[in-house]
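> need a structure here:
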Amino acid sequence: MNPDRPDALQASACPAPPDASTTNADRSAWAVFLIFLRLGLTAFGGPVAHLAYFRAEFVTRRHWLSERSYSDLVALCQFLPGPASSQVGIALGLSRAGYGGALAAWAGFTLPSALVLTLFALGLSRWGAALAPGAWQGLQVVAVAVVAQAVWGMARSLCPDRQRVTLMVAAACLALLQASVWSQVAVMVAAGLAGWLWLQPGPTAAHEPLPIRVSRRAAWLSLTLFGLLLLGLPIAAGWWPGQSLELISGFYRAGSLVFGGGHVVLPLLEAQLVPNGGVSAETFLAGYGLTQAMPGPLFTFAAFLGASLQQPSGQGIAGGAGGWLALLAIFLPSFLLVVGALPFWESLRRSRHAQAALAGINAAVVGLLLAALYQPVWSGAILGPRDFGLALVALLALMFWRLPPWLVVLGCGLAGWLLGLIA
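Purely as a prediction, here's the structure:
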């Protein structure tokens, strides 16, 4: 414990015996950054794979916390909106080196892929015409397979009964009827209410208190700031029109309202950026396809989009600056929610009403992703039989051959280029 920092995170002793080599050497923010940087360069495979990497590194190898505490931390981050794997990483950094450790963990895990995606977006803006149309189309087609795989996997785990399947289908239909950010938010709120009234969650699993401490004062300050930004940024963007404030407001809202992982940010960002011409549908889908080939969190897609934004006359921001601004805005809610939720997790996990509402929201999230699979993913990428066949091959490679996503993305780009040559 650190008596000089009463408002800061305090890490309790871990039940597992610590490795002598890690007792002091990895308690600085710099050491945490280096550990997560290695993961940010090598952790391919999406959120589920990231959680497995974290378990192997921090439970099995370094003994930062016990198996049960890690499972409980994952449950907390899945309960919160935002990218669960990144939030677990933030919490692990908090447990090791305080708030500086949280920032270091996020930076190490996130910046490698964010940098590559930002550079790719800037390259497209200058030399996009040099990219073969077939390869561009292949990157769009692979997004169909990726989202289809995500819908299938999430539906199996989050919609196991007819009540939640009904909520999923209803959410998909409503999202297709009215495609906008606020209609999607309304769908999630209605699904949470329906879950609270209609669903019966199972019994709470055995657990132990998390070995992470945040004062209630710090938690309330964090939650207050989260709410003020969520409500105040759209108002500020309306009072002082400009691309920068609109960008921050839109990406902060997406990071605040996404349940279910990185794939689910797709419909919110598409509704935010494509209809108003901020990013073309083709660029949006190609960037999303490329993001699947990156290590680290899927939310780094925000860096690509921010750097790809069209710049209205007199309101533009530099592409690179837009990428980093979007990245910070979409991840800021994760920091605030992790810090704000930790002191109240014991009460939340015992509340059957809260668990039922979350089950309803998760079912609606699958429905929103199902709607996004049709529009814009399918309608924008599948233009003929060849595209459909390539999407089927990509889905086979991902779901049954279990090839790494980066290899499937590269294969689809190459296949699209070859098909373009013989068209």
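> make it CA atoms for all contacts and neighbour counts henceforth
Noted.
> check contacts around Ser280.
By C-alpha atoms under 8 Å, 6 or more residues apart in numbering, Ser280 lies in contact with Val274.
> meant to ask about Gly255, not that
With contact set as C-alpha under 8 Å, 6+ apart, Gly255 has these partners: 81-83, 265, 329-334.
> 10 Å instead?
Contacts of Gly255 were listed using C-alpha atoms under 10 Å, 6 or more residues apart in numbering, and they are 81-83, 230, 262, 265, 268-269, 299, 302, 327-334.
> here's the other one to compare against:
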Amino acid sequence: MADPADTAQREAAAAPGTPAEVFGAFLKLGLSSFGGPVAHLGHFRLEFVDRRRWLDDRAYSDLVALCQFLPGPASSQVGMALGLGRAGWAGLLAAWAGFTLPSAIALILFAFGIAQYRDLAQSGWVHGLKVVAVAIVAQAVWGMARSLCPDRPRAALAILAALLAMLLPSAAGQVAAIAVAGLLGWLGLKIAQPGGGQAHVYPVSRKLGIAALLSFAAPLAALPLWAAATGSSTIALLEGVYRSGALVFGGGHVVLPLLQAAVVPGGLVDNADFLAGYGAAQVVPGPLFTFAAYLGAVAGGPLHGWIGGLALLLTIFLPAFLILVGALPFWAELRHRAGIQTAMAGINAGVVGILASALYDPVWTSAIHGKADFGLALASFGLLTVGRAPPALVVLLAGVAGGIMAMGR
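Model (predicted):
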């Protein structure tokens, strides 16, 4: 007999949400999601698959796989799609704002000299937050492996994808691992696909998708011509930041060289200021793309301060929004075809493998430096999996424990 409380929770999860609900959920994550894009995806899975049950593991993995293929910040695009599916277009904006604004505001404040980066970056509580990211990602890998790799062929594909991602440690390597897993799944997997998991519908028509794709491509051609014709440093800055957001795969650290090329050679941002902001971006939660807000705040010229920071923040995320909206209607149609479903089974296994690879590098290697760190990660993992403690509480406890351990050194 079904648990009445569990049934009520599932019914509430299936009902349409509100933008306020979406904003509150993502604001909590925007304030606590440390550890980079892979850790963000682990936080999302805990919050929206396990806790809130907005979608199931299969639908979530499908969405992650799509966003891994698209240019732009994958975790932010996953968040946008989750908000869109939950509460429509206002939900998409609420998800983006809740997850993005905390780190963007912190970096703009840092640009004004309010934060003391060196003390913050080396503090014990920040290290504790990096350690708990290991537990978050480990739980995500464990949970997704149980549901998406239930047999030997898919477990083998996950292991193969992990090895490929480790041999080719780049965004291209991740895309290649997913592509190989999907191809092998399409060619060799003989499995009966379940009913597709929880249906997840996004309110995007094919016409709107095509319009979004055209809107994504137009600035890539128009902005360079505009900058060349006017000689405007402001247009050149916007062009460089838009291009950085539009043409980078993998997000995160991959975008930094492109941003540096866009702002440093022209003298808009001093290289020392660029590196200082890059360091500060490592110790704030949320997406690393918010580094653009810092650059806008410190840049010379008409765009600077709060206006410059918000302008570049919107500019770097605009292509991610447009390419996601452009892809969703076609992805939703393709994924229901028989051949695509077997390929998706392989791709889902590949996503698990990529997360397992990233659990080691960069999540583990950047956080675990001794027995104490390992013990804190293990205790956090136990609280999440055995104790079923709320993720926000575990993050808070890990930060406090990191501070205590630092004082004892």
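> How alike are these chains, TM-score-wise?
Aligned and superposed, the two chains score 0.66 in TM-score terms (TM-score structural alignment, normalised by the length of the second structure); 345 aligned residues with a C-alpha RMSD of 4.6 Å.
> Among the contacts of Gly255 of the first structure, filter down to the buried ones and hand me the PyMOL syntax, if you would.
Paste this into PyMOL to select the buried members of the contacts of Gly255 of the first structure, with burial taken from 16 or more other C-alpha atoms under 10 Å:
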select buried, resi 81+82+83+230+262+265+268+269+299+302+327+328+329+330+331+332+333+334
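> mind listing which of the contacts of Gly255 of the first structure are in strands?
Secondary structure from DSSP state E places none of the contacts of Gly255 of the first structure in strands.
> Give the aligned equivalent of Arg152 of the second structure in the first structure.
Arg152 of the second structure is assigned Arg162 in the first structure as its aligned equivalent, the criterion being TM-score structural alignment.
> Determine the number of other residues adjacent to that match.
In terms of burial, Arg162 of the first structure registers 9 neighbours under the definition other C-alpha atoms under 10 Å.
> likewise Ala307 of the first structure?
Residue neighbour count, defined by other C-alpha under 10 Å, stands at 27 for Ala307 of the first structure.
> try Leu120 of the second structure
Counted with other C-alpha under 10 Å, the burial measure for Leu120 of the second structure works out to 15 neighbours.
> Identify all contacting residues around the helix or strand harbouring it.
The secondary structure element spanning Leu120 of the second structure is helix 117-121 (assigned by DSSP states H and E). When contacts are defined by C-alpha under 10 Å, 6+ apart, helix 117-121 of the second structure is touched by residues 110, 123, 126-127, 276-277, 279-284.
> let's see it at 7 Å
Contact partners of helix 117-121 of the second structure, identified using C-alpha atoms under 7 Å, 6 or more residues apart in numbering, comprise 280, 283.
> circling back: look up how far Trp196 of the first structure lies from the match of Arg152 of the second structure.
With distances defined as C-alpha to C-alpha, to the nearest Å, the gap from Arg162 of the first structure to Trp196 of the first structure amounts to 16 Å.
> Any buried residues in the helix holding Leu120 of the second structure, and which?
Residues 117, 121 are the ones in helix 117-121 of the second structure that count as buried (16+ other C-alpha under 10 Å).
> With the first structure overlaid, report how far the helix or strand following that helix is off on average.
Elements were assigned by DSSP H and E; along the chain past helix 117-121 of the second structure, the next helix or strand is helix 124-148. Average distance between helix 124-148 of the second structure and its aligned residues in the first structure, after superposition and using mean C-alpha distance after the TM-score superposition for the first structure, equals 1.4 Å.
> so how far is helix 124-148 of the second structure off the chain centroid?
When distances are taken as C-alpha atoms, centre = their mean, to the nearest Å, helix 124-148 of the second structure is centred 14 Å away from the chain's centroid.
> Could you point out the helix or strand that follows it?
helix 152-167.
> which other helices and strands contact that following helix?
Taking 3 or more C-alpha pairs under 7 Å, 6 or more residues apart in numbering; DSSP states H and E as the contact definition, the neighbouring helices and strands of helix 152-167 of the second structure are helix 171-188, helix 338-358.
> could you say what helices and strands the first one packs with?
Using 3+ C-alpha pairs under 7 Å, 6+ apart as the contact criterion, the secondary-structure elements in contact with helix 171-188 of the second structure are helix 152-167, helix 338-358.
> Nearest to Leu27 of the second structure, out of those?
With respect to Leu27 of the second structure, and counting by C-alpha to C-alpha, the nearest of those is helix 338-358 at 23.8 Å.
> Quick check: buried residues in the closest one?
Taking 16+ other C-alpha under 10 Å as the criterion, helix 338-358 of the second structure shows 340-358 as buried.
> Where in the first structure does that helix fall?
For helix 338-358 of the second structure, the aligned range in the first structure is residues 352-372, judged by TM-score structural alignment.
> So which residues make contact with that stretch?
Counting by C-alpha under 7 Å, 6+ apart, 151, 154-155, 158-159, 164, 167-169, 171-172, 175-176, 188, 191-196, 199-201, 259-260, 264, 267, 348 sit against stretch 352-372 of the first structure.
> average gap between that stretch and the second structure?
Overlaying the second structure shows stretch 352-372 of the first structure at a mean distance of 1.3 Å from the equivalent residues (mean C-alpha distance after the TM-score superposition for the first structure).
> chain center to that stretch: distance?
On C-alpha atoms, centre = their mean, the centre of stretch 352-372 of the first structure falls 16 Å from that of its chain.
> Also stretch 384-397 of the first structure?
Taking C-alpha atoms, centre = their mean, the mean C-alpha location of stretch 384-397 of the first structure is offset from the chain mean by 26 Å.
> what do you get for stretch 167-186 of the second structure?
Relative to its parent chain, stretch 167-186 of the second structure has a centroid offset of 18 Å by C-alpha atoms, centre = their mean.
> Kindly report the same for stretch 78-91 of the first structure.
Remark: stretch 78-91 of the first structure is offset 8 Å from the chain centroid, using C-alpha atoms, centre = their mean.
> coming back round to it: let's have the helices and strands packed on helix 171-188 of the second structure in JSON lines, adding distance to Leu256 of the second structure.
Formatted as JSON lines, the entries for these read as follows, by distance: least, C-alpha to C-alpha, whole Å:
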{"stretch": "helix 152-167", "distance to Leu256 of the second structure": "21"}
{"stretch": "helix 338-358", "distance to Leu256 of the second structure": "19"}
